[in-house]
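K.L.:
Build me a structure from this.
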Amino acid sequence: MESGDAGPGGRHTGSGGGDTGPGGDDSADPGGGGHGGSGECAPSDARCTDNRVQRCSDHGQWGAPEACPAEAPVCRGRTCTAPPSCDGLPSTCGPGSAESCCATAMIPAGSFDRSNNPEFPATVSGFLLDRFEVTVGRFRKFVEAYPGSQPVADAGAHPGIQGSGWNPAWSSELPADAAALRAAVTCAPDNPDMATWTDAPGAHDHLPMNCVSWYVAAAFCAWDAGRLPTEAEWNYAAAGGSEQRQYPWSSPPESTEIDASYASYDCSESAAPGCTFQSNFSDIVPVGSRSPRGDGRWTQADLGGSMREWVLDGFGDYPAPCVDCANSTDTAERVVRGGSSFGKPNFLLSSERVNVAPSTVYYSIGIRCARTP
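P.N.:
Model prediction:
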């Protein structure tokens, strides 16, 4: 697909023409411990509300909700903890193989120009964005819980965008059971040799998960107490917000310096560099392999290169200047962002957009989840 890869049947353009998941909210219990709905509580009580932890004061009153820290970004079971996909997983991701594969970082609110074009300004609220792309090991947890891990209505919603959560009509696009899900992520029949998924744990578990449809990607993030980022959020992170970086790592922002030390792209891992019609699995590298040199402003790795990433939005013209906007229309194509290990340098620019049918599975498309702080 990518030595001019615009995605199967897609095209690229340089400019744009609820429920938090399992255990994400205990607010249904007003007393956080059976102490009634009057707002009174016992000093040892705690509860989750809107993915924040709320603690009872010594005076028996609920305090202000507190955001969970980046190392434990999910409020579950009345405490901040790791997302479900990292439950029991060792901290073995990143360049030093010592970070949680679910590491996340806060991205502060701000305004910027989408696709580095002043005709398309937007403002985003602060949000959390996973440092790494979803690994095979993390996805394995989703498969183990499947089909119980399928989303309920409105799961994975952006808290400020009505209608952005899971639509039950999409459930028919998901595999029926775990066996069907395992079969669906093999990239068959076109490129089965390029799938990172393996039925048993092993060396692939630190590779980015690929061959996932938009529906599966959205379902995974909703189950993992997160959501797909909006296109504006993803673009904001890759551009370094108002810095308007050309590449996620560009310093100064206008720099177009790029080589294999910043990102995995253009089949740079192969013995004979340069992509051919027949791509090589060896070009897919573990998440964070180019960190920290290729990190974005807020430490996210692989925003350029490795895997392209599904975002929430349907493909179309950018919404008008806005705050926390997204194209939540159920369009025939969805947006993917970021270049891949198989793409030319221009696809890694923070300004690039690609449109792909949401049912498509391809070896250069993966997942990164956003979260509500």
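K.L.:
rest of the way, CA atoms for contacts and neighbours
P.N.:
Noted.
K.L.:
mind listing what Ala109 touches?
P.N.:
For Ala109, the contacting residues are Thr123, Val124, Ser125, Gly126, Phe127, by CA atoms under 8 Å, 6 or more residues apart in numbering.
K.L.:
The same query, at a cut-off of 10 Å, please.
P.N.:
Thr123, Val124, Ser125, Gly126, Phe127, Glu233, Tyr236, Gly241, Asp324 (CA atoms under 10 Å, 6 or more residues apart in numbering).
K.L.:
Surely the first one is in contact with Asn235?
P.N.:
No - here Thr123 does not reach Asn235: they are 11.2 Å apart, not a contact under CA atoms under 10 Å.
K.L.:
I'd like the structure of this one too, to check against the first:
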Amino acid sequence: MQSSHCCAPSRSAAALTPPIPVHGVTGSSPALIPLSGGEFRMGSEDTDSYPADGEGPVRPVRVAQFAIAAHTVTTAQFAQFVTATGYLTDAERYGWSFVFAGLLPASLRRGAHRPEATPWWCAVDGATWHAPEGPGSDIDERGDHPVVHVSWHDAQAYCGWAGVRLPTEAEWEYAARGGLDQARYPWGEEPESRNGYRANIFRGSFPVRNTAADGYAGTAPVDAFAPNAFGLYNTVGNVWEWCADRWSTPTHEPDETRVLRGGSYLCHDSYCNRYRVAARIHNSPESSSGNTGFRVAR
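P.N.:
The predicted structure follows:
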């Protein structure tokens, strides 16, 4: 994966048996918003973007009619899937996942492996979707928060159970823009609205001090903040969202990594401005972290 500061590093693939796909079981699908589709201008040539991310060039793209969830899959919805199927996520099978150090007690930060390039990430044994900060944490009060520590494989398995799919990258951006042409954010050009905060991002001095002025130091409820004009919540900030597509750029052929969109609660103007609707990153399909989730489509 490319150097990306607010997304967790890639999990190196180990010799694990691939997860068993879950198909043919009818689950409870999140409510989907029908969109008419059509042509829009995808991408960005923003001077604040990262050239290696391949946001540009701006180009006309047409998407067919589709439907997409108003918000990311919640921990409560994912729990229904696990209860019905007994599914084990990649993080559970590997035994660990990446957690932002600022959310961990000293006992878990101490001695945890930290990638040299991004030492604010800790590889925490026992960090999973139901224990987001590792041993001693839980999701009892986070049923309406996005499920995290889910890989692209895990998202695909949920989709197979619920009778939905991951959005394509083009569908995701079309929906996230909410009908605005080439705006930086789902609400327009300005980072924040005069009416208050519009997204859950890192407030303060990254990575050492988060004021949580927007109300959240970690994830926020999936319907926090105002939706865009299409009715979608948190298309920027909160958690990165897996898309169906393999990663490619104008100078890079598709590879085995998968696209993520939207930024997360760790994005910050001074260090990672990827909470723009055109921003994109990628990671290996078995990777997981405390700021990665997904939204579904049909």
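K.L.:
hmm, back to that, just the buried residues of the contacts of Ala109 of the first structure.
P.N.:
Thr123, Val124, Gly126, Phe127, Glu233, Tyr236, Gly241, Asp324 (16 or more other CA atoms under 10 Å).
K.L.:
before we move on, back to that, shared neighbours of Thr123 and Asn235 of the first structure, which are they?
P.N.:
With CA under 10 Å, 6+ apart, Thr123 of the first structure and Asn235 have common neighbours Phe112, Asp113, Arg114, Gly241.
K.L.:
Now restrict those residues to buried residues only.
P.N.:
Judged by 16+ other CA under 10 Å, buried ones among those: Phe112, Asp113, Arg114, Gly241.
K.L.:
Spit out the contact partners of the first one.
P.N.:
In this structure, Phe112 of the first structure makes contact with 118, 120-124, 232, 235-236, 239-244, judged by CA under 10 Å, 6+ apart.
K.L.:
Now a PyMOL select for only the buried ones of those.
P.N.:
Those of those that count as buried under 16+ other CA under 10 Å are selected in PyMOL with:
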select buried, resi 120+121+122+123+124+232+235+236+239+240+241+243+244
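K.L.:
Shared with the second structure, which of the contacts of Phe112 of the first structure?
P.N.:
Mapping the contacts of Phe112 of the first structure onto the second structure (both residues aligned by TM-score structural alignment, their matches' CA atoms under 10 Å) leaves 120-124, 232, 235-236, 239, 241-244 still in contact.
K.L.:
okay, these in a markdown table with distance to Lys141 of the first structure and secondary structure next?
P.N.:
Shown next, in a markdown table, are these (distance: CA to CA, whole Å; DSSP: H, G, I helix; E, B strand; the rest coil):
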| residue | distance to Lys141 of the first structure | secondary structure |
| --- | --- | --- |
| Phe120 | 39 | coil |
| Pro121 | 38 | strand |
| Ala122 | 35 | strand |
| Thr123 | 34 | strand |
| Val124 | 31 | strand |
| Ala232 | 29 | helix |
| Asn235 | 28 | helix |
| Tyr236 | 29 | helix |
| Ala239 | 31 | coil |
| Gly241 | 33 | helix |
| Ser242 | 37 | helix |
| Glu243 | 37 | helix |
| Gln244 | 36 | coil |
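K.L.:
close enough to count as contact, Ile68 of the second structure and Thr235?
P.N.:
No - using CA under 10 Å, Ile68 of the second structure is not in contact with Thr235, being 11.6 Å away.
K.L.:
Out of the two, name the residue with the larger neighbour count.
P.N.:
Thr235 (32 against 24; other CA atoms under 10 Å).
K.L.:
now for that one: what does it line up with in the first structure?
P.N.:
When the first structure is aligned by TM-score structural alignment, the residue opposite Thr235 of the second structure is Leu303.
K.L.:
In contact with its match, which residues?
P.N.:
Going by CA under 10 Å, 6+ apart, Leu303 of the first structure touches 131-133, 234-235, 237-239, 247-249, 263, 288, 294-296, 309, 337-340, 348-350, 368.
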